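**Student:** need a 3D model of the sequence below.
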Amino acid sequence: MSAIALGSRSFGIARPSALPGFGITFGFTIAYLSLIVLIPLSVLVWRASGLGLSGIWHVATTPRVLAALKTSFYISFAAAAVNAVFGLITAWVLTRYRFPGRTALDALVDLPFALPTAVAGIALAALYAPNGWIGSWFALADIKVAYTPLGIFIALTFIGLPFVVRTVQPVLADLDREIEEASATLGASRMQTLLRVVLPALVPAVMTGFALAFGRAVGEYGSVIFIAGNMPFLSEIAPLLIIVQLEEFNYAGATAIATIMLAISFLSLLTINLIQAWSRRRFGHG
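**Tutor:** I've put the predicted structure just below:
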């Protein structure tokens, strides 16, 4: 083995692969990511830097901006958490059971992917409005869904569910059932097998689905504005506030809010990825 190859392996630059051309593919990856992701985001940060750190901080601490950021991130986190639970259950049902209509139900999971976000928003607003099919039942209990933060939560849950289901489903399908049978043979109950054998193996996949659902929810716009009500300090999301700033020709303010969202999203996703990496090492999967 050459000294170059030894050096590459020792520093973790490349690993042996059946496919040759690490240098070319690595260069293409860096160039592609730079053009599609890094350069646009760098321009965004550069435009916002014109305000200076004090100017960005001033924008970030404006009461309306703070309220919009809290609404976006808190509700996105809550929706992703709910999707992590029910997405796991949905993936379990679709993977482990055979029943009439299973194929149609499996296809239905992808519907939020196919629907234009505006169509989803209009449909949800019509359903959950006080005079809508579902909203009228909530109205009997004096619960208002549409045009409130609860409506935002429902919209973000709707668009985020497929990310969890499609991430967990293949991992669950590949999970060796002999391990579960061995656990039962050793005297473990069904609940013990689920909590100590099955769920630990699914934790990394669930965390990945959670991160994807959270990332999508934070930046969601089309399906939210129709059901949110868009009331400042109540149901106004940060992406909508960026649009408002642009309509007022406040480009510096819009880029500042976008940069703040970028920083918070990056730190949030980095934290989730670190937890996911820890879970892979802890449970020995991936």
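**Student:** for the rest of this, base every contact and every neighbour count on C-alpha atoms.
**Tutor:** OK.
**Student:** which residue is nearest the centroid of the protein?
**Tutor:** The centroid of the chain falls nearest to residue 213 when counting by CA atoms, centre = their mean (2.1 Å).
**Student:** next, the contact list for the nearest residue to it once chain neighbours are set aside, please.
**Tutor:** In space, and not counting its chain neighbours, residue 213 is closest to residue 160: 4.6 Å by CA to CA, 6 or more residues apart in numbering. Residue 160 sits next to 79, 80, 83, 212, 213, 214, 216, 217 when contact means CA atoms under 8 Å, 6 or more residues apart in numbering.
**Student:** ok, now with 10 Å
**Tutor:** 76, 79-80, 82-84, 87, 112-113, 154, 209-217, 220 (CA atoms under 10 Å, 6 or more residues apart in numbering).
**Student:** in terms of helices and strands, where is residue 155?
**Tutor:** Using DSSP states H and E, residue 155 maps to helix 149-174.
**Student:** do residue 236 as well
**Tutor:** Using DSSP H and E, residue 236 sits in no helix or strand.
**Student:** you'd agree it is up against residue 72?
**Tutor:** Yes: counting by CA atoms under 10 Å, residue 236 touches residue 72, with 8.2 Å between them.
**Student:** now do the shared contacts for the two.
**Tutor:** Common contact partners of residue 236 and residue 72 (CA under 10 Å, 6+ apart): 149, 152.
**Student:** the nearest residue to residue 56 once chain neighbours are set aside sits in which helix or strand?
**Tutor:** Residue nearest to residue 56 in three dimensions, not counting chain neighbours: residue 256, with 5.7 Å by CA to CA, 6+ apart. Per DSSP H and E, residue 256 falls inside helix 251-283.
**Student:** let's see this one next to it:
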Amino acid sequence: MALNQSAAAARGRNPLPGFGLSLGLGMAWLGVVVVLPLAALAVRATGMGAHAWLRAINDARVQAALKLSFSTAFCAAVVASLVGVLITWVIVRYRFPGRRLLDALVDLPFALPTAVAGIALTAIYAPTGWVGKLLAACNFKIAYATPGIVLALVFIGLPFAVRTLQPVLEALGREPEEAAASLGANRVTTFRRVIIPELLPAWLTGFSLAFARGLGEYGSVIFIAGNLPYKTEIAPLLITIRLEEYDYNGAVAIAALLLVASFLSLLLINLLPLLFQRGGGHD
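**Tutor:** Okay, here's the model as predicted:
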């Protein structure tokens, strides 16, 4: 009896002391760095009033910038997620010279300043660049056009897609594929019925992260976008322009919309495990 009580007490006791202190310090730091600025933006946005909101959002230039930012972020997230599956598969399933270098290059957009990435992409894909010169001969334009924005957002969103898929694919191993093959399933069926269901939650997570990241991207886009109003002007740039024009309500309205969209994307990421668990339990 005493042994059982001591075992129960050992299970109930936290093996790492200082939980209350570490939790308090962590939440305080998170509140000062993250929550407080976002709360200030939310308070300012809610205090604008309906008339100021409608005036800021109904502007044709604002609507064009928001439409461009949302559409390019979505397209870039789709491309990054699809390419991320291929790159992750190569890194995890194959051993070849330069594999570690490829694995390290995936994280380069995390470490590289976004302005440097934008300048590099512009230098390559501008009409006078190495690749842009060849594409200009075919009357196809990347830099200073919408494809350039998508390309920059794919560049900064690809690591999210790869790094969310990689641990899942490593944990999956080859055993499910071998079991499916032993039961007579071909490669297409194995990939569709075995691999995709396991990777889908991580794939959706990578997509959501890439979309949220691309929605607020600024540094890598402004150099390659061209920044033409109503054509290639993104919403984050328009926020800066509104601030320079002392139109604080307009800047707050755009920033609040981007904040809500990004928050909903991140909220979806946290709800995905629950949704898939319910689906699995129902089956």
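**Student:** give me the TM-score for this pair.
**Tutor:** Superposed pair, TM-score by TM-score structural alignment, normalised by the length of structure 2: 0.88. Supporting alignment: 270 aligned residues with a CA RMSD of 2.1 Å.
**Student:** contacts only, for residue 117 of structure 1.
**Tutor:** Contacts for residue 117 of structure 1 (CA under 10 Å, 6+ apart) come out as 123, 155, 159, 220, 221, 222, 223, 224, 225, 226.
**Student:** quick one, helices of the stretch 51-200 of structure 2?
**Tutor:** Here the stretch 51-200 of structure 2 has its helices, by DSSP state H, counting those that start in this stretch, at 60-93, 99-106, 108-111, 114-125, 130-137, 146-172, 175-182, 187-190, 196-215.
**Student:** turn those helices into a markdown table, columns for distance to residue 248 of structure 2.
**Tutor:** What follows is those, written out as a markdown table (distance: least, CA to CA, whole Å):
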| stretch | distance to residue 248 of structure 2 |
| --- | --- |
| helix 60-93 | 14 |
| helix 99-106 | 38 |
| helix 108-111 | 31 |
| helix 114-125 | 25 |
| helix 130-137 | 38 |
| helix 146-172 | 26 |
| helix 175-182 | 56 |
| helix 187-190 | 54 |
| helix 196-215 | 20 |
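**Student:** of all these, which one is nearest residue 46 of structure 2?
**Tutor:** Comparison of the helices of the stretch 51-200 of structure 2 against residue 46 of structure 2 by CA to CA identifies helix 60-93 as nearest, at 18.8 Å.
**Student:** what's the closest one aligned against in structure 1?
**Tutor:** Using TM-score structural alignment, the residues of structure 1 aligned to helix 60-93 of structure 2 are 63-96.
**Student:** by how much does the matching stretch deviate from structure 2 on average?
**Tutor:** Here the mean offset of stretch 63-96 of structure 1 against structure 2 after fitting is 0.7 Å, by mean CA distance after the TM-score superposition for structure 1.
**Student:** thinking again about what came up before, tell me the counterpart of the residue nearest to residue 213 of structure 1 in structure 2.
**Tutor:** Per TM-score structural alignment, residue 160 of structure 1 is aligned with residue 157.
**Student:** could you do residue 178 of structure 1 as well?
**Tutor:** When structure 2 is aligned by TM-score structural alignment, the residue opposite residue 178 of structure 1 is residue 175.
**Student:** go on, residue 138 of structure 1?
**Tutor:** The alignment partner of residue 138 of structure 1 in structure 2, by TM-score structural alignment, is residue 135.
**Student:** now do residue 148 of structure 1
**Tutor:** That one, residue 148 of structure 1, aligns with residue 145 by TM-score structural alignment.
**Student:** contacting residues for that match?
**Tutor:** For residue 145 of structure 2, the contact set (CA under 10 Å, 6+ apart) comprises 224, 225, 226, 227, 228, 231, 232, 233.
**Student:** try 6 Å
**Tutor:** By CA atoms under 6 Å, 6 or more residues apart in numbering, the contact set of residue 145 of structure 2 is residue 225.
**Student:** counting neighbours, which bits of stretch 164-179 of structure 2 end up buried?
**Tutor:** Of all the residues in stretch 164-179 of structure 2, those buried under the rule 16 or more other CA atoms under 10 Å are 164, 165, 166, 168, 169, 177.
**Student:** how close does residue 39 of structure 2 get to residue 180 of structure 2?
**Tutor:** Distance, residue 39 of structure 2 to residue 180 of structure 2, by CA to CA, to the nearest Å: 51 Å.
**Student:** higher neighbour count, the two?
**Tutor:** Taking other CA atoms under 10 Å, residue 39 of structure 2 and residue 180 do not tie; residue 180 has more neighbours (17 against 12).
**Student:** what distance do you get for that one to residue 88 of structure 2?
**Tutor:** 21 Å.
**Student:** follow-up on the earlier one: check contacts around the match of residue 178 of structure 1.
**Tutor:** Applying CA under 6 Å, 6+ apart to residue 175 of structure 2 gives no contacts.
**Student:** need the nearest residue in space to the match of residue 138 of structure 1, chain neighbours excluded.
**Tutor:** Among residues not flanking residue 135 of structure 2 along the chain, residue 141 sits closest, at 6.6 Å (CA to CA, 6+ apart).
**Student:** what's the answer for residue 212 of structure 2, then?
**Tutor:** Spatially, and ignoring its direct neighbours in sequence, residue 212 of structure 2 is nearest to residue 262 (4.8 Å; CA to CA, 6+ apart).
**Student:** which residue in structure 1 lines up with that neighbour?
**Tutor:** In structure 1, the residue matched to residue 262 of structure 2 (TM-score structural alignment) is residue 265.
**Student:** give me the neighbour count for that match.
**Tutor:** Using other CA under 10 Å, residue 265 of structure 1 is surrounded by 17 other residues.
**Student:** returning to what we had before: how close does the match of residue 178 of structure 1 get to residue 189 of structure 2?
**Tutor:** Per CA to CA, residue 175 of structure 2 is found 15 Å from residue 189 of structure 2.
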